[in-house]
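Q: Below are the sequence and a predicted model; questions follow.
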Amino acid sequence: MRLKGKNILITGGSSGIGLAAVERCLEEGAAVVMSDLPGNGGESLASKMSSQYSGTCLFIAADVSDTCQVNTLLTEMHNHLGSVDGVFNNAGIGGLTPTTEVSDESFQNIININLTGVFRVARGALQIMEKQGSGCIVNCASILGLFGQSQTAAYTAAKGGVVNLTRTLALEFAPKGIRVNSIGPGYIDTPLLKDLSEEMREFLVSLHPMGRLGRSEEVANAFVFLVSDEASFITGANLQVDGGFTAGKS
């Protein structure tokens, strides 16, 4: 029970990597706040998780692109559970669009959710963690936080920003007993990929030396390690969970 006694917030928690992280944290003894947009079935999922595991699982709806909602989310979590010990900054959106067809609004929307949203959640959590003198934040970056890819201008810009934001927050808050790291998943077999053609799916598989897509629970396992006391001397790191995708690139 590596997370026994810890209170963990997971954004984007109602599906894919986020939901896998919720389950793993509950298995490890944490109390979990699952957050996502309203209407994603979060309430029923949290209720199911609470009955399935011995730990507490609460759902609090929040849009990470809205500062007031993010601040309310963290205040409610603190009021319900008494502390914010760990955060998985996982909410995000993707998509492929030729750069010349990307509107200002579309570009800003992806930046607002994938980068500024990560900042909003981190800022609110850090304000609480400073008073506690402890805490850990893990931001979900991407392999595309390190490398470019055609037709992903906004996404790669955002994820590259997440990687460097992580390093900056780690430096600033290490003296205060707070750790900040990021995870860089490769292509993970989640509902986001369900509409891909078989040809595109095979192409994505071919990018990974291990010869397959990743599984949500493999990213969740990395999060559990980083948020646990086993990673107590790790901060400012970007842990690639990518089946070797980035190993041969520089």
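A: Thanks, I have the structure now.

Q: okay, CA-based contacts and neighbour counts for the rest of this
A: Noted.

Q: In contact with residue 148, which residues?
A: Counting by C-alpha atoms under 8 Å, 6 or more residues apart in numbering, residue 148 makes contact with residue 156.

Q: in stretch 122-133, what counts as buried?
A: By neighbour count with 16 or more other C-alpha atoms under 10 Å, stretch 122-133 contains the buried residues 122, 124-126, 128-129.

Q: What about these, which are in helices?
A: Those of the buried residues of stretch 122-133 mapping onto helices are 122, 124-126, 128-129, per DSSP state H.

Q: Go through the residues you listed and name the one nearest residue 221.
A: Nearest to residue 221 among those is residue 122, at 20.8 Å by C-alpha to C-alpha.

Q: With adjacent residues omitted, what lies nearest to that closest one?
A: With sequence-adjacent residues excluded and distances taken as C-alpha to C-alpha, 6 or more residues apart in numbering, residue 122 is closest to residue 137, at 7.1 Å.

Q: where's that neighbour, which helix or strand?
A: strand 135-140 (DSSP states H and E).

Q: now do residue 196
A: Assigned by DSSP H and E, residue 196 belongs to no helix or strand.

Q: For this protein, which segments count as helices?
A: Assigned by DSSP H, the helices in the chain fall at 16-27, 42-52, 67-81, 104-111, 117-132, 153-173, 198-206, 216-227.

Q: Use this one as the comparison:
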Amino acid sequence: MRLTDKIAIVTGGARGIGRATAELFAEEGATVVVADLSVDTPLADGIEFVEHDVTDEESWRRLVAGVVERHGRVDVLFNNAGTVGSYEPIDTIDPELWKRIVDINLNGCFYGVRQVVPVMRENGGGSIVNTSSIWGIAGAAGVSAYTASKAAVRSLSKNVALSYVGDGIRCNSIHPGIIDTPMIEAQDAGVTAGIVDITPMKRLGTPREIANGVLFLASDESSYMTGAELVIDGGYTAQ
């Protein structure tokens, strides 16, 4: 029980990597609050659901205040909500779509950190895990807003780690490769096949494989890690 008595918030937790992580956190003893726009199928027993928009700072205030009111603190924040949104390059993407993608992927993390840092500081520390991507490390043609926002999440995580290390707050980023999630199912099959083809393991990863990495970063087992990048990508970025 690696998260016994921990209070954890998981954004984008209704499906995919977020859901797998929320379920694993609960299995490992945490009290888990899933924050998402909606939930399609019931979550496991004991996991709370809160309707939440990561791009709305007031929604973040209500979320964190509600968790503190019910449970007294926040020990873990998994900033996981995100979107690909567009595969367009810079010269053709609609600027409003660019802003929307950046708002979800980057500003969602920014607002989350702003709200949990005072709570974690007051309670002696905590762990923040931000979802970046292999494309926050390696380049990719097109996909302009996604790659820019995920690279920014990588850098933001290091800034948070260094800014709040004295408060006992750790922050690390996780960098999944191509994972079998509803977001990937919705994209063009040819795009998916192309990425799998250049992944050395030649397969999609599973949400649980990513969740295992997030669990490590959330738990006290990673107590000497902050500002680090955990890459789980079937070898993609090793090339």
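A: Structure received. Computed from a predicted model, the values in this text were never measured in an experiment.

Q: Quick check: which of the helices of the first structure is buried the most?
A: Most buried of the helices of the first structure, by mean neighbour count (mean count of other C-alpha atoms under 10 Å): helix 16-27, with a mean of 23.

Q: Tell me which other helices or strands that helix touches.
A: Judged by 3 or more C-alpha pairs under 8 Å, 6 or more residues apart in numbering; DSSP states H and E, helix 16-27 of the first structure is in contact with strand 7-11, strand 31-35, helix 216-227.

Q: Aligned to the residue nearest to residue 122 of the first structure, what sits in the second structure?
A: Counting by TM-score structural alignment, residue 137 of the first structure lines up with residue 128 in the second structure.

Q: From the structure, what's the count of residues near its match?
A: Per other C-alpha atoms under 10 Å, the neighbour tally for residue 128 of the second structure reads 30.

Q: Tell me which residues touch it, please.
A: By C-alpha under 8 Å, 6+ apart, the residues touching residue 128 of the second structure are 76-79, 113, 169-172, 218.

Q: max-length strand in the second structure?
A: Longest strand of the second structure, by residue count under DSSP state E: strand 169-176.

Q: What range does that strand cover in the first structure?
A: Strand 169-176 of the second structure lines up with residues 178-185 of the first structure when matched by TM-score structural alignment.

Q: May I have the residues that are in contact with the spatially closest residue to residue 86 of the second structure that is not a sequence neighbour?
A: Leaving aside its chain neighbours, residue 86 of the second structure sits nearest to residue 143 (6.1 Å; criterion: C-alpha to C-alpha, 6+ apart). Going by C-alpha under 8 Å, 6+ apart, residue 143 of the second structure touches 84, 86-89.

Q: same thing but at 6 Å, please
A: 87-89 (C-alpha atoms under 6 Å, 6 or more residues apart in numbering).

Q: Pick out whichever of these sits closest to residue 212 of the second structure.
A: residue 87 (28.5 Å).

Q: What is the aligned counterpart of that closest one in the first structure?
A: Aligning on TM-score structural alignment places residue 87 of the second structure opposite residue 96 in the first structure.

Q: Quick check, central residue of the second structure?
A: When C-alpha atoms, centre = their mean is applied to the second structure, the residue found nearest the centroid is residue 80 (2.1 Å).

Q: I'd assumed residue 129 was in contact with that residue.
A: No: using C-alpha atoms under 6 Å, residue 80 of the second structure is not in contact with residue 129; the gap is 8.0 Å.

Q: how much space between the residue sitting furthest away from the middle of the first structure and residue 107 of the first structure?
A: In the first structure, the greatest distance from the average C-alpha position (C-alpha atoms, centre = their mean) is reached by residue 100, at 29.0 Å. Separation of residue 100 of the first structure from residue 107 of the first structure (C-alpha to C-alpha, to the nearest Å): 11 Å.

Q: just residue 95 of the first structure next, same as before
A: Relative to residue 107 of the first structure, and taking C-alpha to C-alpha, residue 95 of the first structure is found at 11 Å.

Q: which ones are touching residue 227 of the second structure?
A: Per C-alpha under 6 Å, 6+ apart, neighbours of residue 227 of the second structure: 158, 161, 171-172.

Q: Looking at the residues you listed, spot the one nearest residue 186 of the second structure.
A: Closest approach between the contacts of residue 227 of the second structure and residue 186 of the second structure, by C-alpha to C-alpha: residue 172, at 28.2 Å.

Q: Tell me which residues touch the closest one, please.
A: Counting by C-alpha under 6 Å, 6+ apart, residue 172 of the second structure touches 129, 157, 226-228.

Q: CSV please, covering the residues you listed and showing distance to residue 15 of the second structure.
A: Formatted as CSV, the contacts of residue 172 of the second structure follow (distance: C-alpha to C-alpha, whole Å):
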residue, distance to residue 15 of the second structure
129, 17
157, 23
226, 27
227, 27
228, 25
